[in-house]
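[1] Provide a 3D model corresponding to the input given below.
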Amino acid sequence: MNITPLLDRYGIVHNTKDAYIGDKVALFYEYKFGRYPYYKDYNLSIPINSGTPQNVTREELDEHITIALLNITDNIKCANSSGLGVVDFEEWRPLYDINSVKKVVYKIAAIELTKKKYPEQTNSSVINKTAIEEYDKSAKEFLLETLSNATNERNKTLWGMYGFPYCNYDAGFLKNSSLPPTLEDYRCKDTYRSFNDRMQYIFNASQALYPSIYLNASTPERNFRYVQAIMAETLRVARNYTPTPLPIYVYSKFEYDPLKKNCSFYTKEDLCSTIVLPYVMGANGIIFWSSSSNMKDRCDIVRNFTNTTLGPFVKEVLNESRVNGTLLPRYNETTILTFNETCSTYLPKIVDFIDSRCPNYTSTAKPITTQNGA
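    Below you'll find the model as predicted:
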């Protein structure tokens, strides 16, 4: 089904011929980009491409770069492409300390490799410190080599990494629900800000930032605070880059769980939080992500939602941007934006908005739960 005319109608930019990886957005997943090391199913006994960046030799890193560059030239045909280039590496984190839950396998591997490399060392504190240092160093080298070579190959493409900078997944939850929200309720935790500071080398090697603002089912107000926290941290990181701040393109969805057969489209309030709020705070654009899962069954309803709801919403924001947003509040780092002044004020302007959920649809999405990364 050709959706190009529909997207064009609402000013939604898309790849030529609706290519999955194309001239406007090129997303390179870890499993199909170079020779990315990881443990399959987080199992130490199933290493792929040496399993962990610590195990990658110079020869293997060179092979990774050679193949990654072929992947780039095969998919970004034009040498002068000025589109968005996104590297999506998620199996392991750039810092030892952030490998939690299933990713703890990379901590275990780091410790075991350190013990094997320094058999004479028996002090557990020294072993742990060395493991952290060598893991972080190896991850840094792998990521920097990938980004720098990608940039050299397509030097007008805006390269960056998906999901950076990081923020805690419970951002936006009120620390004290009996009191009015404070600035802290609209910000990422200091721990995560510190992580991002330690990963500044990634941002220095990037030409754009690609944070994720995917939402799960929760209250509109909490989701609004969550997105604002991520945007605030992204702006902080972007402004550390010189001579000018890095551009920001946020990854967003329009369904809570597109992997399920039943549709679960964002409410108009959450569309506001993921489209209007990033615009108000200075994002350069939004990349809509969805899944091809069950698309045969979902295609018509996704098309209908785009035509009746998402498209008009996007078009209205684009129109607003062309007249300098005179009816919208503007982000100021010394204040916080509230849901009422941003979304409740703005939503009535969308004259053609239709809340087109699926007939007889009952949401199966569960409220978001507090966790320390994934």
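
[2] switch to C-alpha atoms for all contacts and neighbour counts from now on
    OK.

[3] Where does the residue lying farthest from the centre of the chain sit, in terms of helix or strand?
    Largest separation from the mean C-alpha position in the chain: residue 120, at 42.2 Å (C-alpha atoms, centre = their mean). In this assignment (DSSP states H and E), residue 120 forms part of neither any helix nor any strand.

[4] Could you measure from it over to residue 114?
    Relative to residue 114, residue 120 is positioned 11 Å away (C-alpha to C-alpha, to the nearest Å).

[5] now residue 70
    Using C-alpha to C-alpha, we find residue 70 at a distance of 34 Å from residue 114.

[6] between those two, who's got more neighbours?
    residue 114 (21 against 14; other C-alpha atoms under 10 Å).

[7] got the contact list for stretch 326-344?
    183, 186, 221, 224, 228, 232, 269, 272-273, 276-277, 280-282, 320, 345-346 (C-alpha atoms under 8 Å, 6 or more residues apart in numbering).

[8] Which of the residues in it are classified as buried?
    Neighbour-count burial for stretch 326-344, counted by 16 or more other C-alpha atoms under 10 Å, picks out 328, 329, 330, 331, 336, 337, 338, 339, 342, 343.

[9] cool, and stretch 136-148?
    Those would be 136, 137, 138, 139, 140, 142, 143, 144, 145, 146, 147, for stretch 136-148 by 16+ other C-alpha under 10 Å.

[10] Here is a second sequence; please produce its structure as well for comparison:
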Amino acid sequence: IWAALINPVTLSFQLPFLVLWGVPDKDCLGRPDPAAFGMEWEGRVAIFYEDTLGLYPYFTAQDRPVNGGLPQHTSLDLHLQRVEGDLTASLPQAGAPGLGVLRWQEWTPQWNRNREIKTKYLVESRALLRRFFPDWSTEEVEKWSQVDFEAAAQSIMMETLQEVKRFRPQRLWGMAPFPNCYNFDSTQIALANYTGRCPAAEMALNDELMWLWKRSGALYPALSLEKLPEGTKGTWLYATNQIREALRVAALAGTTFDLPVFPLIKIVYITSNSFLSEIDLVNTVGESAAMGASGVIIWEKSLAVKTQKSCSEFGSYVRQVLGPYAVNVTTAARLCGVSLCQGRGRCVRKKPEDPTYLHLPSAHFMLLPHGAEGVRATGELPTAYIDLWKKDFRCKWFEALEGAAADQESAGGCRNFCEPLLALTLIANCK
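    Next up is the predicted model:
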């Protein structure tokens, strides 16, 4: 039997599951402190966009070129000088740990993935080459436009990652929204025959991005949802396959251990101003925890909270829906990590396709008021519930502890492992 009391934690990447705050809401007066619900913030997550780091080239929605528009026009020296200045201004503390996300999505570094609105980069690349070689055939222009574009795009991304890691080495840097399954189709996701599976062609293209994965400290796939009718499985199928593909890529990166995966979860539905329902928090946050992600980033580029009414609505959502669920899933993940993995790893679904989750049993746990309008979980975890976790989940050991943890697995005995782990404030009593 386990009794647990969870308080906010200091950032550590050897905790079973983290919920991190990436919403620019500091101007929203009256909203609760995310830390009161165990969500990390205050500089833990640094997210940079196309207009906030360096001289990233792109076209606006009105087709106006910024910084040359195309990667082929970029001066790497000038770009990296600006990156250095932007990092110094945005992250003045060089040694502060955290996550570093470059959310550059105006174009992708792979020619054939620049579809729909992104085809302008292909059109402009072809036009650029035709100006230099007007006598070339269509085939020659197509071939060398792709070569030039991909080489320039890859160079920008690689050199930028190298620079940010050199300047702020304590952060886990990576690009978002990568990897991607491109399995979201608003016309198909609500249909009964939608599978959400990652197409083999997209998985092969993700494999070709090994140069990116090997230079990344973490992977940051993105989960953006449409509000679907209750009872449809489309959201879960979309999210679980995106997460599964990110975990697959994380294992292929060529390093000794898998890269940590932190999905960016857009907290507002794509085509509405409403916040994610609790069901869709389960489909995203809960799914990420159960599948073995290191955590999630609750994310929004800009939040429409300019009025006191909208701020009040947002605050109510955090207090009543998001915050309590974050406490629930992070507490359950930590308890499972202690009870199954002796505090040395995280619990991961044995069968990825099974909708089993790391949730506290409602009959045995309560969420009580705590701190600045936050809540904490308190209760006892029955032995029968631990047995259910053992049936549905396996341990994935933390990197530095993998060998030692494996040696201790059979020894069991929670007596040696019920102490607080790293910065985790966890009171767990062995009986």
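
[11] Please work out the TM-score for the two chains.
    The pair, once superposed, lands on a TM-score of 0.80 when counted by TM-score structural alignment, normalised by the length of structure 1; 328 aligned residues with a C-alpha RMSD of 2.9 Å.

[12] sorry, back to before: in JSON lines: the buried residues of stretch 136-148 of structure 1, plus secondary structure and distance to residue 240 of structure 1.
    As requested, the buried residues of stretch 136-148 of structure 1 are arranged in JSON lines below (DSSP: H, G, I helix; E, B strand; the rest coil; distance: C-alpha to C-alpha, whole Å):
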{"residue": "136", "secondary structure": "helix", "distance to residue 240 of structure 1": "21"}
{"residue": "137", "secondary structure": "helix", "distance to residue 240 of structure 1": "22"}
{"residue": "138", "secondary structure": "helix", "distance to residue 240 of structure 1": "24"}
{"residue": "139", "secondary structure": "helix", "distance to residue 240 of structure 1": "22"}
{"residue": "140", "secondary structure": "helix", "distance to residue 240 of structure 1": "19"}
{"residue": "142", "secondary structure": "helix", "distance to residue 240 of structure 1": "23"}
{"residue": "143", "secondary structure": "helix", "distance to residue 240 of structure 1": "19"}
{"residue": "144", "secondary structure": "helix", "distance to residue 240 of structure 1": "18"}
{"residue": "145", "secondary structure": "helix", "distance to residue 240 of structure 1": "21"}
{"residue": "146", "secondary structure": "helix", "distance to residue 240 of structure 1": "22"}
{"residue": "147", "secondary structure": "helix", "distance to residue 240 of structure 1": "18"}
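
[13] now, among the residues you listed, which is nearest to residue 91 of structure 1?
    residue 139 (11.9 Å; C-alpha to C-alpha).

[14] Map the closest one onto structure 2.
    Residue pairing (TM-score structural alignment): residue 139 of structure 1 is matched to residue 153 of structure 2.

[15] thinking again about what came up before, in helices only, show me the buried residues of stretch 326-344 of structure 1.
    Per DSSP state H, helices hold the following members of these: residue 339.

[16] Apply the buried test to the contacts of stretch 326-344 of structure 1 and list what passes.
    Taking 16+ other C-alpha under 10 Å as the criterion, what is buried in those is 186, 221, 224, 228, 232, 269, 272-273, 276-277, 280-282, 320, 346.

[17] From residue 127 of structure 1, how far out is the residue farthest from the centre of structure 1?
    In this structure, residue 120 of structure 1 and residue 127 of structure 1 are 10 Å apart, going by C-alpha to C-alpha.

[18] same deal with residue 229 of structure 1?
    36 Å.

[19] Same question for residue 176 of structure 1.
    From residue 176 of structure 1 to residue 127 of structure 1 the distance is 40 Å (C-alpha to C-alpha).
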